[in-house]
Structures are given as C-alpha cells and as structure tokens.
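A.B. asks: Would you be able to build a 3D model of this:
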Amino acid sequence: MNQDVILITGASGQLGIVLTEKLQEKYGIANVIATDLRCNTEFKGQFEILDVTDFDAIKTIVLKYQVTQIYHMAAILSAKGEGSPLSTWDINMSTFFNVLEVSRLNQVNKVFFPSSIAVFGDNIQRENTPQSPNLTPTTVYGISKAAGENWANYYYKKYGLDVRSLRYPGVIGYQSLPGGGTTDYAVDIFHKAVNNEAYECFLNATTMLPMIYMEDAIRATIELMDVPKEKITIRTSYNIAGMSFNPKQLALSIEKSYPNFQMTYQPDFRQDIANSWPMSIDDSQAKNDWNWQPKYNLELMTADMLKNLENKYNSNPITI
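C.D. replies: Model prediction:
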C-alpha cells in the first residue's frame, strides 16, 4: 500500500502547530507538508509557503508531493472575523472551495475540515446541545463553518470525496498564544498566571462554555481520520466535547497553584457571541460511531497547562 502524504494548511495556527507534530510522528517527517502564508523556520521537515486562496498554488503542491490527505486548518476565527465580516466570509469559503476542488480533481483520498461550536445560534438547547439542531450562527465565522459543513456533505454525496469534520469547542493549549477566538480567555489566563500578572476577562464570571484540551482535540482529529469510511455516519460535522466551565471556575482551579492570582471582568462584544453558544455538548454520536472519549477534565488540564507554561517561560522568557 502506498504511503499517505499529508498536506496541512494553516500549520502555524494554534491547532496546526500541534497537529503537524503529531502527524509527523504518525506518518514520518518526510510525509507531512506543513504550509502557511509566511515562512516558519521552527518547523522541522517539509514546509511550503502557501496562500490557500490560490487554487493553482494548492494544486502545484498536491501534485509535487502526491498528497493523499489534506487537513484544512486555515481560517479567520470568530472574534477577529467580526472586524471584517465580508473578507472573513470570502477567505474562509474560497479557501475551502479550493481545497475541495483540488482534492476532487487530483485523487486526494481524504479531507479534514474543522468546524466549531460557532455554528450554533441562540435558539438552540444550550445544555447538552444535540448533534443536529437548527443552525443559525451569530458570527460570520460561524456562518462560514455552517456553510462549510454542508459543502462537505455535498462533496461526499455528489463526488464521493471523503470529507470529515469535527465541531471543536474552545481549544486550550500551551503550545501557542491566543489566535483571535471568543474562547481564548481560557488560554491567555494561564500565561498571565504563570507570569504573576492579573487578568482582565472579556467574558463575565458565569459564562459557561464547552472546552477541550489540545491533546484531546488533536487525538480526536486523528482518530476520526483513521476510522473506516463505513463507520462515519455524520458527513456534516461531529459534535465533540471535553469539559464545560466558566471563567470563575477556571480562575479557582488556577488559584490552587497560584493563590495570589487575580482576575477582573470587563465583558466586551465577545460576551454576546458567547451567549449564543452552547454551555455543554452532546457528543454521543461520536462516541457511538468511533468510540470518542476525552481524557482531560478541568483539574487535569489546569495542572498540565501550568506545568508546561512554567517550563516554557523558565527556559525561554517571552514578553506577551
């Protein structure tokens, strides 16, 4: 059997960095091509500068390396996207269409499309949000993800292109700084705590949101892509869940290790976005179809985040 060759778009992003490393471990460093708009000298192995809005540039890389799978991680996120909604829509959708068409026309076997809890609107059941509610997103990022889910389903049904997707909750990881998402307080807060700084949260204390630790998010992604095709029953995007908490609960968890940590609250426009999102997620379909199970809860995640960030800042001080 031929060796799979993996192309990752947006490889310098929060998820892309960690996903690239894990895929290099799985497929071999020579068989994973990381790409982004700008050169990233920190990547080991294959790296190409790629503007995913350029169809021909994607096609060139796919043919050059004989790519068999694409993980399309490039996107403008929720909070950042609200500053320029039309260009966010244009970029998020045009890049996905390019990936779909290049894949369809050039024998790419599988495509991964990351969706988000941003696809849900404020008319949903917010606790234990089901797999298939009415999707009326309140951000252009969410609109683009909901549309992308339907295009993924369309390309599978019409062309047989094996597109798979997860609706990520807020993703928390120590590997990179926040990237412009509504749930990014749950990343930034750890950096402030480890640097003995106070944190001003842009959500109120009781805003409950579903989250997932980076290790679980990456593992879920790779597990889904490894599942035999016949076991996949959701061709839009699977709900997945890790844990749910609010800013106050997260601060209390951090205070167990940093008792002097202080957090204040100054909600901004992101509060309205968060109020339209689920508080918890029903991911029973993922559990049934491919045995998905998260490993990290709030306490385990907090301990691991603090340990890794302490090591990071002690060995390589960074100003943020």
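A.B. asks: only C-alpha atoms for contact and neighbour calcs from this point on.
C.D. replies: OK.
A.B. asks: any idea how far Gln46 is from Ser176?
C.D. replies: Taking C-alpha to C-alpha, to the nearest Å as the measure, Ser176 falls 20 Å from Gln46.
A.B. asks: And for Glu200?
C.D. replies: From Glu200 to Gln46 the distance is 39 Å (C-alpha to C-alpha).
A.B. asks: ok, now Met208?
C.D. replies: According to C-alpha to C-alpha, Met208 stands 40 Å off from Gln46.
A.B. asks: Then Leu250?
C.D. replies: Distance, Leu250 to Gln46, by C-alpha to C-alpha: 38 Å.
A.B. asks: Name the residue in these two with the higher neighbour count.
C.D. replies: Leu250 (18 against 14; other C-alpha atoms under 10 Å).
A.B. asks: which stretches of the stretch 201-320 of the chain form helices?
C.D. replies: With DSSP state H, counting those that start in this stretch as the criterion, the stretch 201-320 of the chain has helices at 214-226, 247-255, 269-275, 284-290, 298-315.
A.B. asks: Pull out the buried positions in the second one.
C.D. replies: For helix 247-255, the neighbour count (16 or more other C-alpha atoms under 10 Å) marks Pro247, Lys248, Gln249, Leu250, Ala251, Ser253, Ile254 as buried.
A.B. asks: Between helix 298-315 and that helix, find me the angle.
C.D. replies: Using axes from the mean of the first three to the mean of the last three C-alpha atoms, to 10 degrees, the inter-axis angle of helix 247-255 relative to helix 298-315 is 60 degrees.
A.B. asks: I have a second one here; can you model it like the first so I can compare?
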Amino acid sequence: MKRILVTGATGQIGTDLCDELRKIYGEENVISSARNAKSGITDNCIFHKLDCRDSKGFYELAKKYKVDTIIHLAAVLSAVGEQNPNLLWDINVNGLYNALEISRELNCSLFVPSSIGAFGPSTQKDNTPQITIQRPTTAYGISKVSGELLCDYYHSKYGVDTRGVRFPGLISYKTLPGGGTTDYAVHIYYEALKSGHYSSFIAEGTYMDMMYMPDAVDCIIKLMETDSSRLIDRNAFNVSAMSFEPEDIRKSIQRIIPEFTMDYNVDPIRQAIADSWPNKLDVSAAREQWGFDPKFDLDKMTDDMLRHLKNR
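C.D. replies: Predicted coordinates for the structure are as follows:
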C-alpha cells in the first residue's frame, strides 16, 4: 500500500484505522471519505464527503489521488439493517459493486470486511471452519455472503486483488458503536464508568466472538501487506481474538470496579441475530496464510478500555 482511499472512514473501524494508516504511510497518502460530516477526523487530514453509491464521484476521487488501495468500510450494520433492509442492500451490495468496478478499472487492491454475520443457524457453532455452510437469516448476513462471492468473482474473473476478513464484534474506546448486535460489549464499558450499572440487551450465556480494535486494525494492515502468493482463501478469513458471554465481561470489569452491577433487558431482535451466529471461529487459516496474531484477551482489553475511557 502506498496511497489509500478509505470509505466509511468516520465509522467505528475507520476512525482507528485511519489514525494508524497516517502514522505508517503519511497523512498525504491516506484519503478519508464518508457520507456524513468529518466527525472524528482531524483538520489536517485529507477528507472528502462521498456516498459509495455515487459511482462517478467514487471513481473521480480514487483517480484524482492516484490511489493503489481502497479499504471499503462503508456499510449498514446488522441491527440497523433489519429496520431498513432496502438501504442496507443499496449501500452494502451496490456500494461494494462500485468499489469493485473502480478497483478493476484503476488496478487497485481492495479490502472489504465481511462479518461473523455471514454465518447462520445451520453453521457449525463451535470451532466454525474457514469453509463451511453459510445460510444467514438476516439482511446484513445475506449482504455479506454476497460481498464475499462478488470479491471472489472479481479476483478470478478480472484479477482484482481483493482481500477481506470476517470480523467478529469489535470493541473500541474511540467511537461509539453504530448499530451492531455485538454492541453491548462496547456499551457496558461506558456504563460501568458512567453509572456503575448496565442492562444487557443480549442474554446471559450467549457466546460471541470479539476483538479489540487495535488487533482489528493490525490485521487489516497485515493482510494487505502480505504477498498475494501466500493467500488461498483471500476474501473471507475467519478472525477472532476471544469468545465470551455477558457474565464473562461483567466479571472482568468487576476486577477493577467491584461495585459494578449488571442485569438483563433482552432485545428479541438482536438476541435472535446473536443466536444465529457461531460461538467460536476457527482462525487457523488466517494464522497460517498471513500471520494473524491478536494481542488482547478479555482482561487485557478491559484494562485498556477502562483506562482510556476514564481519561476521557
């Protein structure tokens, strides 16, 4: 990567990722874009308002800056998508099609995140394989499976250097979550410091894969910098750093804030989504093909989250 265009740059992943990319590649070589205002982007950074559905504007921006890499993060997430599936499909699939066409025309490498949501209730729950049945029951999951297949097609048909991972729930102290099913694991830290109590919308005993944002950012950069010849699966690597249920995260927080309490007010929509996903992914393909190696477990993440949020 030498010059990088990031779509959806003001979202949960984009905020952290763009900061790190600028440190590595220089501010002049990272072009941030998003549909909305430049929230969370510092004044001296290159930023353009861009709706990924605008194929002409998307193409002109990539061509203007002579980018060699597109990191396409623009997407509608799972819980929000169930409320507006038409918008989700328009952004998640039609926007991705634009990114693929622009990458083909301008010879760019393309990173597209998939998700644990690409699996469904018929998928093996524990140690979920890299290649397995995928029959998601949400609009979000269907859009992500479609994206995986589109990226595979553009690589095999046109030689586009497409790459991606299936992200689990992502946890960050820099930005609030944007409507995902795993968001309880972010909210709980804010409420632990703010009120000392949290009501979880995910039920006790519900295990989901998670990852701390520094590990997520590192795995994007590491995957994109890996020699293409090493990649077999290419567009949908399972990645995860930990798997836990709400009681696990409560106990981790209580090591530092003993008076913290938690109860449950389960959201049936998000709970149904969570129940359709795996408990724990097999990440061996990512480890073997490009050296995926997360650094944070649950307690290390809790320590770091609470420290940073307290300072804020």
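A.B. asks: Quick TM-score on the pair, please.
C.D. replies: The TM-score (TM-score structural alignment, normalised by the length of structure 2) is 0.97; 309 aligned residues with a C-alpha RMSD of 1.0 Å.
A.B. asks: export the helices of the stretch 201-320 of structure 1 to a markdown table and tack on distance to Gln66 of structure 1?
C.D. replies: Below are the helices of the stretch 201-320 of structure 1 laid out as a markdown table (distance: least, C-alpha to C-alpha, whole Å):
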| stretch | distance to Gln66 of structure 1 |
| --- | --- |
| helix 214-226 | 18 |
| helix 247-255 | 45 |
| helix 269-275 | 41 |
| helix 284-290 | 28 |
| helix 298-315 | 37 |
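A.B. asks: Out of those, which gets nearest to Phe55 of structure 1?
C.D. replies: Closest approach to Phe55 of structure 1 among those is made by helix 214-226 (23.9 Å; C-alpha to C-alpha).
A.B. asks: in the closest one, what counts as buried?
C.D. replies: The neighbour-count check on helix 214-226 of structure 1 (16+ other C-alpha under 10 Å) flags Met214, Glu215, Asp216, Ala217, Ile218, Arg219, Ala220, Thr221, Leu224, Met225 as buried.
A.B. asks: Tell me roughly how far that helix lies from structure 2 on average.
C.D. replies: Comparison of helix 214-226 of structure 1 with structure 2 after fitting gives an average deviation of 0.5 Å (mean C-alpha distance after the TM-score superposition for structure 1).
A.B. asks: Report all helices and strands that the strand or helix carrying Val80 of structure 2 contacts.
C.D. replies: Assigned by DSSP states H and E, Val80 of structure 2 belongs to helix 78-83. For helix 78-83 of structure 2, the packing partners by 3 or more C-alpha pairs under 8 Å, 6 or more residues apart in numbering; DSSP states H and E come out as helix 139-158.
A.B. asks: Which strands and helices lie in contact with the helix it packs on?
C.D. replies: Packing contacts for helix 139-158 of structure 2, counted by 3+ C-alpha pairs under 8 Å, 6+ apart, involve helix 78-83, helix 85-89, helix 95-106, strand 114-115, strand 162-163.
A.B. asks: quick one: the first one to structure 1 mean distance?
C.D. replies: What that stands for is helix 78-83 of structure 2. Counting by mean C-alpha distance after the TM-score superposition for structure 1, helix 78-83 of structure 2 comes out at 0.4 Å.
A.B. asks: got a list of contacts for that helix?
C.D. replies: Under the contact criterion C-alpha atoms under 8 Å, 6 or more residues apart in numbering, helix 78-83 of structure 2 has outside partners Leu87, Leu88, Gly117, Thr138, Ala139, Tyr140, Gly141, Gly179, Gly180, Thr181, Ile269, Arg270.
A.B. asks: is it true that the last one touches Ile202?
C.D. replies: The one in question is Arg270 of structure 2. Yes - taking contacts as C-alpha atoms under 8 Å, Arg270 of structure 2 lies within contact range of Ile202: 7.2 Å.
A.B. asks: more crowded one of these two?
C.D. replies: Comparing Arg270 of structure 2 with Ile202 by other C-alpha under 10 Å, the one with more neighbours is Ile202, at 27 against 21.
A.B. asks: contacting residues around the more buried one?
C.D. replies: By C-alpha under 8 Å, 6+ apart, the contact set of Ile202 of structure 2 is Tyr184, Pro246, Tyr264, Asn265, Val266, Asp267, Arg270, Gln271, Ala274.
A.B. asks: From the residues you listed, keep the buried residues only.
C.D. replies: Tyr184, Pro246, Arg270, Gln271, Ala274.
A.B. asks: picking up where we left off before, the contacts of helix 78-83 of structure 2 into JSON lines, with extra columns for distance to Leu96 of structure 2?
C.D. replies: Compiled in JSON lines, these are given as follows (distance: C-alpha to C-alpha, whole Å):
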{"residue": "Leu87", "distance to Leu96 of structure 2": "13"}
{"residue": "Leu88", "distance to Leu96 of structure 2": "11"}
{"residue": "Gly117", "distance to Leu96 of structure 2": "17"}
{"residue": "Thr138", "distance to Leu96 of structure 2": "18"}
{"residue": "Ala139", "distance to Leu96 of structure 2": "15"}
{"residue": "Tyr140", "distance to Leu96 of structure 2": "13"}
{"residue": "Gly141", "distance to Leu96 of structure 2": "15"}
{"residue": "Gly179", "distance to Leu96 of structure 2": "20"}
{"residue": "Gly180", "distance to Leu96 of structure 2": "19"}
{"residue": "Thr181", "distance to Leu96 of structure 2": "22"}
{"residue": "Ile269", "distance to Leu96 of structure 2": "26"}
{"residue": "Arg270", "distance to Leu96 of structure 2": "25"}
